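**Q** next come a sequence and a model predicted from it.
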Amino acid sequence: MKRFIPGLVLALLGTGAAWAQTPYNAETTYRKLVRDYPFIRIAGSETPASVQLRKDLVYLEHPDLALGLDLYLPQPGARPAPLVILVHGGGWASGDRTGMAPLAARLAARGFAAATVSYRLSGQARYPAAITDVRESLRWLRDNAASFGIDPGRVAISGASAGGQIASLVGMLEPQAVRAVINIDGLSDFTTEESRKHEDDPNKKPSAAGAWFGGRYSEKAPLWRAASPITHVGKDSPPVLFIISGVPRFSVGREAMAAKLASYGIASDTVALPGTPHSFWLFDPWVEPTVEAMDAFLRRTLPWFSAPPEYPSVSGLTFRHELDRTQA
């Protein structure tokens, strides 16, 4: 069994142009959005008494950097719990795993084990370092599954924004280990004209994607293709749920990836939250419908899963967003 260390120490590898000027988190994003969405509130990540939180577990140590995860464990049941790995967003250059804590706490309250993971950002190491890190977190969690009451055969991966792209890519690269993928407002294809209009904008020096790849599309086209989840869809790929905001640019490539999955007989689904901004998963009233969509999809795709008939409310919300559901 690989070791885990209670206590995470991060030694950053310096700063550079790839780092975001403003940190990506709920607080900074709230200040940007509240004028247009005055009803939003930063989602809490409190855990009910039934959920055990194991913080700062180190899953991978680089020479100058230890990478950790926080593990939210549900109340023990008759059999090991299914696991959802959650990958944070931030344009590959910012953000941290606490951004996925509200989703993790609510999923754990519903009977899932949920792990929020850190990975190397573009200012620390370029692509494919983040992909390597998340794949290692998957392996570490499966290797240590018995210690945490997790079923290593029922693992899903999800992420939001840049984390959605990373999670989707890892799911396509690890079809034997990952049974389901949930991409929350993340790109499926870096190479399309619509994607490059934003991600390869010459006025951005560099763009978030360009900083991650170490060059523009014309300079690093093989990397831009390799990092696109759609590139790796095949006959063994897991089913995918896309949860999308009202800002189409962030989920570019979704329709084409759904069609490619369908060509292999693999299911996908899209849940749209109309009128929402990007980063909706950080805020109430949108966290609860996001978790409801994730929960419903995971119950269909992770075999033989049944949670307790009742689960405590983390947020206390009575609001239920009316979802527009379109079959991909």
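**A** Structure's in. What do you need? Since this is a predicted model, take the numbers as computed values, not measurements. Residues are numbered from 1 along each chain as shown.

**Q** C-alpha only now, for contacts and for neighbours.
**A** Noted.

**Q** and the helices in this protein, which stretches?
**A** Along the chain, counting by DSSP state H, helices occupy 26-33, 101-109, 129-143, 145-148, 162-173, 193-199, 208-213, 217-226, 254-263, 287-301.

**Q** possible to save these as CSV with distance to residue 46 and mean neighbour count?
**A** Shown next, in CSV, are these (distance: least, CA to CA, whole Å; neighbours: other CA atoms under 10 Å):
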stretch, distance to residue 46, mean neighbour count
helix 26-33, 15, 14
helix 101-109, 7, 27
helix 129-143, 23, 19
helix 145-148, 20, 15
helix 162-173, 22, 28
helix 193-199, 35, 16
helix 208-213, 32, 24
helix 217-226, 38, 16
helix 254-263, 32, 18
helix 287-301, 13, 18
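
**Q** ok, and the closest non-adjacent residue to residue 151?
**A** The spatially closest residue to residue 151, leaving aside those adjacent along the chain, is residue 80, at 4.9 Å (CA to CA, 6 or more residues apart in numbering).

**Q** distance of residue 120 relative to residue 78?
**A** Counting by CA to CA, to the nearest Å, the gap from residue 120 to residue 78 is 37 Å.

**Q** contact partners for the closest residue in space to residue 169 that isn't next to it in sequence?
**A** Nearest non-adjacent residue to residue 169, counting by CA to CA, 6+ apart: residue 229, 4.4 Å away. By CA atoms under 8 Å, 6 or more residues apart in numbering, the residues touching residue 229 are 165, 168, 169, 172, 188, 189, 257.

**Q** centroid residue for this structure?
**A** The centroid of the chain falls nearest to residue 159 when counting by CA atoms, centre = their mean (0.9 Å).

**Q** and the closest residue to that one other than its chain neighbours, how many residues sit next to it?
**A** Excluding the flanking residues, the one nearest residue 159 by CA to CA, 6+ apart is residue 87, at 4.3 Å. Residue 87: 29 surrounding residues under other CA atoms under 10 Å.

**Q** and here's the other structure:
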Amino acid sequence: MTCNPLGHAARRSLGVVVALCLLATEPATAQPPAPTVNDLVYAKTVSDSGEPIELHLDLWMPLDRSARPRPLVIWVHGGAWLAGSYNAPPPGLRQLLRRGFAVASVQYRLSSQAIAPAQIHDIKGAVRFLRANAARRQLDPERFAVWGASAGGHLAALLATSGGVAESEGDVGGNVDQPSGVQAAVDYFGPTDLLRMQTDVADPPGSAIDHDAPDSPESKLLGFTGPGRGVGVLREAADSRLTEFASEIALAKLMNPIEHVDAHDPPIFIAHGEDDNVVPIEQSVRLAQKLAEAGVPHELQRVAGAGHGFRAMSADVNSAAVDFLAERIGPATQKRRQADAGSAE
């Protein structure tokens, strides 16, 4: 989740907000390799106003063409659910390709096009499409991972934790016979409890956004905007057990990764800057605590001195995230699986 240039706090410091938005979505390399498959349509859907929308993805295949089928990392871009693009190559793309991963960057409907749960429906639709076409694209359908930053981190964590939650599935793109789950996930500084964003703000570092405001990114994602509305109103109603906004509160909880954590979730790597003034680090702490309680393998990297954005993460943290994925879905896991299958015969 990056910044909303129309929010109350954003109007006070527009230059800082725009810089943070760019930082969270900016690719880490100036000249990344071109996609192996560019602008592939994975689904046709509509906006909330009924306008037709095609959803696309870009696919990169690893540099080592000998090891097949390949594990896949699905990249989900940030941008406050308001901006960003699948066309911006994922940060760390070269490192993933060198390690033998295929990488897919997927498009999802922005909150200006459709409110939640459209975004998670789209991401799950992309997973099902890629799994249905795994043989054609030389992908291993049993070794899928997701990696997202900011708003993309939120959706990555939600994808990883919401397996079996019918309301989160949708039918975008069809292929409903295919599972939408993944075998590992990486969440970089993503929101995990939309109703607690403002109350999780610590001072320092403070917050560049009034998350409770009716024009905040979270309020727009939930479609709860306008006078007398906003996420803060929903939190107060939820805490007071009021029923006036029951459906909106239920939607917020549906979109909260921490609501769905259970022992069946895949391993999750979490990284968050301790000086992040856009998404409070307590959001990642909340998720790590839930994962620990459920016994889900996970790792939380608190990055001292780091603010919001992929470039705020150190090279060591980024390498640790890739190592985390390699241990769980990388080429070595395929060899172990083949060896286990051979010994069982």
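**A** Structure's in. What do you need? Computed from a predicted model, the values in this text were never measured in an experiment.

**Q** TM value for the aligned chains?
**A** Overlay of the two chains. TM-score (TM-score structural alignment, normalised by the length of structure 1): 0.73; 273 aligned residues with a CA RMSD of 3.1 Å.

**Q** show me what residue 76 of structure 2 aligns to in structure 1.
**A** Under the alignment (TM-score structural alignment), residue 76 of structure 2 pairs with residue 87 in structure 1.

**Q** how about the spatially closest residue to residue 81 of structure 1 that is not a sequence neighbour, what does it touch?
**A** Take residue 81 of structure 1 and drop its neighbours on the chain: the residue closest to it by CA to CA, 6+ apart is residue 150, 4.8 Å away. By CA under 8 Å, 6+ apart, residue 150 of structure 1 lies in contact with 80, 81, 82, 83, 113.

**Q** and residue 88 of structure 2, how close does it get to residue 131 of structure 2?
**A** Distance from residue 88 of structure 2 to residue 131 of structure 2, by CA to CA: 23 Å.

**Q** one more: residue 54 of structure 2?
**A** 19 Å.

**Q** strands along structure 1, start to end?
**A** For structure 1, the strands defined by DSSP state E occupy 41-42, 52-62, 65-73, 81-87, 113-117, 150-160, 180-184, 240-244, 268-272, 283-284, 324-326.

**Q** just send those back as TSV, with distance to residue 214 of structure 1 too.
**A** Listed next are the strands of structure 1 as TSV, based on distance: least, CA to CA, whole Å:
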stretch	distance to residue 214 of structure 1
strand 41-42	34
strand 52-62	21
strand 65-73	21
strand 81-87	22
strand 113-117	24
strand 150-160	22
strand 180-184	24
strand 240-244	28
strand 268-272	32
strand 283-284	32
strand 324-326	36
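
**Q** for those, which one sits closest to residue 225 of structure 1?
**A** Nearest of those to residue 225 of structure 1, taken as CA to CA: strand 180-184 at 17.9 Å.

**Q** mean distance between the closest one and structure 2 after superposition?
**A** Here the mean offset of strand 180-184 of structure 1 against structure 2 after fitting is 0.6 Å, by mean CA distance after the TM-score superposition for structure 1.

**Q** so where is that strand in structure 2?
**A** Mapped onto structure 2 using TM-score structural alignment, strand 180-184 of structure 1 covers residues 184-188.

**Q** and residue 267 of structure 1, what's its match in structure 2?
**A** Checking TM-score structural alignment: residue 267 of structure 1 goes with residue 297.

**Q** surely its match and residue 268 touch.
**A** Yes - using CA atoms under 8 Å, residue 297 of structure 2 is in contact with residue 268, at 6.7 Å.

**Q** those two: who's more crowded?
**A** residue 268 (28 against 15).

**Q** hang on, that one packs against residue 299?
**A** Yes - Residue 268 of structure 2 lies in contact with residue 299 (CA under 8 Å); the separation is 6.7 Å.

**Q** got CSV for the helices of structure 1, with distance to residue 233 of structure 1 too?
**A** Conversion of the helices of structure 1 to CSV gives the following (distance: least, CA to CA, whole Å):
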stretch, distance to residue 233 of structure 1
helix 26-33, 32
helix 101-109, 26
helix 129-143, 16
helix 145-148, 27
helix 162-173, 6
helix 193-199, 19
helix 208-213, 21
helix 217-226, 11
helix 254-263, 7
helix 287-301, 17
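
**Q** out of the ones you listed, flag the one nearest residue 70 of structure 1.
**A** Closest to residue 70 of structure 1 of the helices of structure 1, according to CA to CA: helix 101-109, at 8.6 Å.

**Q** state the span of structure 2 onto which the closest one is aligned.
**A** Residues 90-98 of structure 2 are matched to helix 101-109 of structure 1 when aligned by TM-score structural alignment.

**Q** what's next to that stretch, contact-wise?
**A** Contacts for stretch 90-98 of structure 2 (CA under 8 Å, 6+ apart): 26-29, 32-33, 60-64, 75, 77, 102-103, 105, 310, 318, 322.

**Q** mark which of these are buried, thanks.
**A** The neighbour count (16 or more other CA atoms under 10 Å) marks 26-28, 60-62, 75, 77, 102-103, 105, 310, 318, 322 as buried among the contacts of stretch 90-98 of structure 2.

**Q** return the member of these nearest to residue 214 of structure 2.
**A** Proximity of these to residue 214 of structure 2 (CA to CA) peaks at residue 77, which lies at 23.6 Å.
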